[in-house]
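Asker: here are the coordinates; sequence isn't available:
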């Protein structure tokens, strides 16, 4: 495990070339004598480790970043770094489908009646920043289909070839674990050969398959207010309220190797995929990098004067499938 100060001035401890599950990460941290108040906590209430299938990516930024994206018709790293970072979009639909998979895996022989009686539970655990509509990086959020991003990257950086995906690193912060995936051109195979290829091994934390990133979350709770309870006799899974405890939470970050080039998109497409975000409770960007909704509306209207449509807010939306009192699967 190594330590560095990142471009935003925060210390980060990291392990290159591995996506370490929490127990392995804890062992590595203990091996190097790292002091950490949350990773070492014991007796955390049982919680789910679901498999999320993610088909969209977010790129959050501040006002100056939004201006640069509009000017360049695309994305680049403003810090003159070689990487362009995106995050996974895990919303109500992804949570619902992950809950279904978890139930089918845990109790594959449930009766129809048992399925009808199952109450929805996974959303009670999905409380970390990875599942929130708020932003830690600025008031502007661009959301694109994953396949659209990869196709644009293939066309502009890979001469039409398939991008290469590798296990980049595991990064540990005070309360957050980041599993970073590196995406690069086949022309850079030798340059990045020391990072293992991303595989579809069923035990991997993150993989890519059938147009989706598959994320097997290790710690999905911002705070642990519920305990996962299995009822084998009833073939049910429940969330039982407990005294709140804090632990680390995890997410996945996608790093596209762009050097100092721009990943370009049509200007109208950029505007269509832009929404306003409220500031998260805990942020990475400084307070002055966030704006209120009215300021953001004015700013976006200046950047896209030919598009008079109001700037939408990134608010919670209901899942496309109806999920009310119980989960019918």
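Answerer: Looks like it arrived, so ask away. Owing to the predicted nature of the structure, the values given are computational and were not obtained by experimental measurement.

Asker: use CA for all of it now, contacts and neighbours both
Answerer: Fine.

Asker: helices or strands next to whichever strand or helix holds residue 178 in the packing?
Answerer: Per DSSP states H and E, residue 178 falls inside strand 176-184. In terms of contacts (3 or more Cα pairs under 8 Å, 6 or more residues apart in numbering; DSSP states H and E), strand 176-184 is packed against strand 164-172, strand 249-257.

Asker: indicate which one of those is closest to residue 149.
Answerer: strand 249-257 (9.9 Å; Cα to Cα).

Asker: could you check the angle strand 176-184 makes with that closest one?
Answerer: For strand 249-257 against strand 176-184, the angle by axes from the mean of the first three to the mean of the last three Cα atoms, to 10 degrees is 20 degrees.

Asker: I'd like the next helix or strand past strand 249-257.
Answerer: Using DSSP H and E, the helix or strand that follows strand 249-257 in sequence is strand 263-264.

Asker: now for that following strand, which elements pack on it?
Answerer: strand 74-75, helix 146-157.

Asker: put this next to the previous one:
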């Protein structure tokens, strides 16, 4: 057992009480089967599953595309503002239970507007839940609009146009969906425009795509944070650069296992990232599909890699250091972690 813990149960209890931030969470990916069924019934939407159990049985993926196929099917039950409110509120309640103090949430407007759901409907429901969670639980938040990379840059530009009236509620833009064959360079112009609007920049890179995609995200998109970044470890010069620049990697252990990015949690690169001086963080990605919220991700990877108390505290510190909070807010959270530890 790693330094600082007498047992796995003791480590899990320490993780449960640790203040933390979550920086990589797709709100549509927190749609639990029970809520999917309830919304399908309320909205008269047919779904290809006979029961909650059948949905969970379908969550057996061999790669990212397998997951995305069912992810977009599930999204179809989200129609009214109240649906987006309930989806977001349910996630935030789970985050609060995991002692998450700050969240930076992705949403995929193109997955909704393409179905005839208004951008305003999506944003109003999500932001109302974020405001309520701040009032009820003290959870602060940032909202990141993601472009779907399997669609065109012109479609991303149109989505950014739709977002313009809401920029007081949107903190950044990101890039998600099918990675292989859709390099960051495909979106260089729309990201430059978003940066010019004062938005923070993040992008999924190096999950299934090669280290070159991480280079492109850094050099062409000028990202403030890399989402995933696992395959960066294949390029020693890239690792050195990420460490030197203090670039945050939003790592998602259970997602990596479920999507076969790693074959076994014991082979997960998180410890190697920490040992290389990378600012790695632990996040849940799409928790309803991948089997656990943020604490479950911490516990799974900490047990598999026998992480020490110091490693786990570092991960929590990294989660706030890599956030888009201001320096005073980050300092407050650092103090809370240190007081707890």
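Answerer: Nice, thanks for sending it over. On a predicted model such as this, the values are computed, not experimentally measured, just so you know.

Asker: just the TM-score for the two chains, thanks.
Answerer: With the length set by TM-score structural alignment, normalised by the length of the first structure, the two chains reach a TM-score of 0.23; 121 aligned residues with a Cα RMSD of 6.1 Å.

Asker: thinking again about what came up before, could I get the helices and strands packed on strand 263-264 of the first structure as JSON lines with mean neighbour count and distance to residue 68 of the first structure?
Answerer: Shown next, in JSON lines, are those (neighbours: other Cα atoms under 10 Å; distance: least, Cα to Cα, whole Å):
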{"stretch": "strand 74-75", "mean neighbour count": "20", "distance to residue 68 of the first structure": "8"}
{"stretch": "helix 146-157", "mean neighbour count": "17", "distance to residue 68 of the first structure": "18"}
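
Asker: got a markdown table for those, with distance to residue 276 of the first structure too?
Answerer: Converted to a markdown table, those look like this (distance: least, Cα to Cα, whole Å):
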| stretch | distance to residue 276 of the first structure |
| --- | --- |
| strand 74-75 | 17 |
| helix 146-157 | 20 |
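
Asker: pull out the buried positions in the helix or strand that contains residue 136 of the second structure.
Answerer: Using DSSP H and E, residue 136 of the second structure sits within helix 119-137. By 16 or more other Cα atoms under 10 Å, the buried positions in helix 119-137 of the second structure come out as 119, 121-131, 133, 137.

Asker: from the residues you listed, pick the one nearest residue 301 of the second structure.
Answerer: Once Cα to Cα is applied, the member of the buried residues of helix 119-137 of the second structure that ends up nearest residue 301 of the second structure is residue 137, at 27.0 Å.

Asker: hmm, residue 94 and that closest one touching each other?
Answerer: No. Residue 137 of the second structure is not in contact with residue 94 according to Cα atoms under 8 Å; the separation is 11.1 Å.

Asker: tally of neighbours for residue 219 of the second structure?
Answerer: Neighbours of residue 219 of the second structure under the rule other Cα atoms under 10 Å: 13.

Asker: what does residue 114 of the first structure give?
Answerer: What residue 114 of the first structure shows, counting by other Cα under 10 Å, is a neighbour count of 15.

Asker: got it, and residue 161 of the second structure?
Answerer: 11.

Asker: do you know how far it is from residue 24 of the second structure?
Answerer: 24 Å (Cα to Cα, to the nearest Å).

Asker: about what we covered before: which of the helices and strands packed on strand 263-264 of the first structure sits closest to residue 249 of the first structure?
Answerer: Distance to residue 249 of the first structure, taken as Cα to Cα, is lowest for helix 146-157 among these, at 23.2 Å.

Asker: against which helices or strands is the closest one packed?
Answerer: Counting by 3+ Cα pairs under 8 Å, 6+ apart, the packing neighbours recorded for helix 146-157 of the first structure are strand 56-61, strand 263-264.

Asker: related to what we said a few turns ago, I'd like the next helix or strand past the strand holding residue 178 of the first structure.
Answerer: Downstream of strand 176-184 of the first structure, the next assigned helix or strand under DSSP H and E is strand 206-209.
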